[in-house]
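1. structure here, sequence nowhere to be found:
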């Protein structure tokens, strides 16, 4: 038997929005688990996101340093952002984030891996892309940053050194941890594991992951 996660929505008998936020909501679902009965599950209802592991010709990874208030820390991360435009292809969203956060465009795109950030309390699904053959955006065409993105520091770090930083506990952002280790593993396999940018992604939250009855 092969090992693969399985999308299997259970019926929602009712939903209460506990808190409606700017980006995501806190919801309370009454879920019918069959023999296990009906249970309440509170979780964050999130639109999903993309992240980009950018590799240059020297096998260096682009990292950006961004302040994350919930953890009160500056974290080194890959360019990333929300999938909050209805119907937008994930790769287009990723390219926009690369342009806005790093002043870069890439000619070669692949899907590196997909994951859930916190499936016990959050339905945020993230797709991580690998971007290569990059070039800088001309100064006159660059995005004007604001808020946390203003004056973000960027750094090119060798892929092998990034792996050591992850394993040594120096990098904590989940997309950085997952993406760096996935890129290292994919490179070791000759990049044969990469998928096309339009590879199926059934876990993307285009609609609630569970069906309401």
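-> It's in. These figures come from a predicted structure and were not determined experimentally.
2. only C-alpha atoms from now on, for both contacts and neighbour counts.
-> Fine.
3. contacts for stretch 13-27?
-> Residues outside stretch 13-27 that contact it (CA atoms under 8 Å, 6 or more residues apart in numbering): 28-32, 42-47, 212-213.
4. and the residues you listed, which are buried?
-> When those are checked for burial by 16 or more other CA atoms under 10 Å, the buried set is 28-32, 42-47.
5. relative to residue 133, which of the contacts of stretch 13-27 is nearest.
-> Distance to residue 133, by CA to CA, is smallest for residue 47 among the contacts of stretch 13-27, at 29.1 Å.
6. need the longest helix for the chain.
-> As assigned by DSSP state H, the longest helix anywhere in the chain is helix 174-188.
7. just the residues contacting that one, thanks.
-> 51-53, 76-78, 112-113, 117, 128, 130, 159-160, 162-163, 166, 171, 192-194.
8. if any of those are buried, put those into a ChimeraX selection.
-> The ChimeraX command for the buried members of those (criterion: 16+ other CA under 10 Å) is given here:
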select :51,52,53,76,77,78,112,113,128,130,159,162,163,166,171,193,194
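9. narrow the buried ones among the contacts of stretch 13-27 to those in strands?
-> In this view, these that belong to strands under DSSP state E are 28-32, 42-45.
10. adding another structure so you can compare the two:
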């Protein structure tokens, strides 16, 4: 057994969101959805560092699930992502760009708009920071069950890249197998399905309430 690294206890397994003091902050590129900023941060004894990153409003995603225990299926959608030049299998997701809209309501809206589904039950599945080395995005994923189809005359009219997106049901275990085999690459799809299988194997006990406070997102952190 190696001994040069200390043992981390369960109570220590929590990220410490204590931002370093920002000495300077400039917008170096103003985009349609998000900006690129350059900030100089004071790290104390480690000195000052300058970092460029994308300032992102955050997003939500929703893993829609149906089926019998042990044979669950999840809804996947196929969408073209130009930065990587790929048609990816994903799950419904969207930006937190509606003022005052709680994250769990945004997730239900995305499920309606992208998948023509409504959920009778919604649970919080997992939170994650998409790419903390260069992107400020925080993303929250919900698990939607007890699903019903939206009637044809009440469906959202999709456009642009969301128009005619292929959709379908895939077995949860098949998605996990495909992820582990390197055939799927979308991080939200991978993390949500791996988390869902882990939660399922634990009898769904790890799931949290959909309106659980989101303390790491500056727009939704509890007010002091």
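-> Yes, it's here. All of these numbers come straight from a predicted model, not from anything done at the bench.
11. okay, and stretch 80-87 of structure 2 goes to which residues in structure 1?
-> Mapped onto structure 1 using TM-score structural alignment, stretch 80-87 of structure 2 spans residues 67-74.
12. quick one: the strands in structure 1, in order.
-> For structure 1, the strands defined by DSSP E occupy 12-20, 25-32, 38-45, 49-54, 60-68, 73-77, 80-82, 104-116, 125-136, 153-158.
13. most packed of those strands?
-> strand 49-54 (a mean of 26; mean count of other CA atoms under 10 Å).
14. and it, how far from structure 2 on average?
-> Compared with structure 2 after fitting, strand 49-54 of structure 1 deviates on average by 0.6 Å (mean CA distance after the TM-score superposition for structure 1).
15. in structure 2, which residues correspond to that strand?
-> Aligned using TM-score structural alignment, strand 49-54 of structure 1 spans residues 59-64 in structure 2.
16. contacts for that stretch next, please.
-> Here stretch 59-64 of structure 2 makes contact (CA under 8 Å, 6+ apart) with 74-75, 91-96, 103-104, 106-108, 110-111, 137-145, 147, 188, 192-193.
17. now do the buried residues in stretch 174-192 of structure 2.
-> For stretch 174-192 of structure 2, the buried set under the neighbour-count rule, 16+ other CA under 10 Å, comprises 175-176, 179, 184, 188-192.
18. list the contacts of the counterpart of residue 30 of structure 1 in structure 2.
-> Here residue 30 of structure 1 is matched to residue 40 in structure 2, going by TM-score structural alignment. The contact partners of residue 40 of structure 2, by CA under 8 Å, 6+ apart, come to 22-25, 48-51.
19. apply 10 Å and report the result again.
-> The neighbours of residue 40 of structure 2, taking CA atoms under 10 Å, 6 or more residues apart in numbering as the test, are 20-26, 48-52.
20. now, among these, which is nearest to residue 117 of structure 2?
-> Comparing those against residue 117 of structure 2 with CA to CA places residue 52 closest, at 38.8 Å.
21. that closest one against residue 135, yeah?
-> Yes: using CA atoms under 10 Å, residue 52 of structure 2 is in contact with residue 135, at 9.0 Å.
22. which residue packs closest to the residue nearest the centre of structure 2, ignoring adjacent ones?
-> The C-alpha lying nearest the average C-alpha coordinate of structure 2 belongs to residue 139 (CA atoms, centre = their mean; 3.6 Å). In space, and not counting its chain neighbours, residue 139 of structure 2 is closest to residue 59: 4.9 Å by CA to CA, 6 or more residues apart in numbering.
23. just residue 185 of structure 2 next, same as before
-> Distances taken as CA to CA, 6+ apart put residue 179 closest to residue 185 of structure 2, at 6.9 Å, once the chain neighbours are dropped.
24. ok, now which ones touch the one you found?
-> Listed by CA under 10 Å, 6+ apart, the contact set of residue 179 of structure 2 reads 173, 185-187, 189-191, 193-194.
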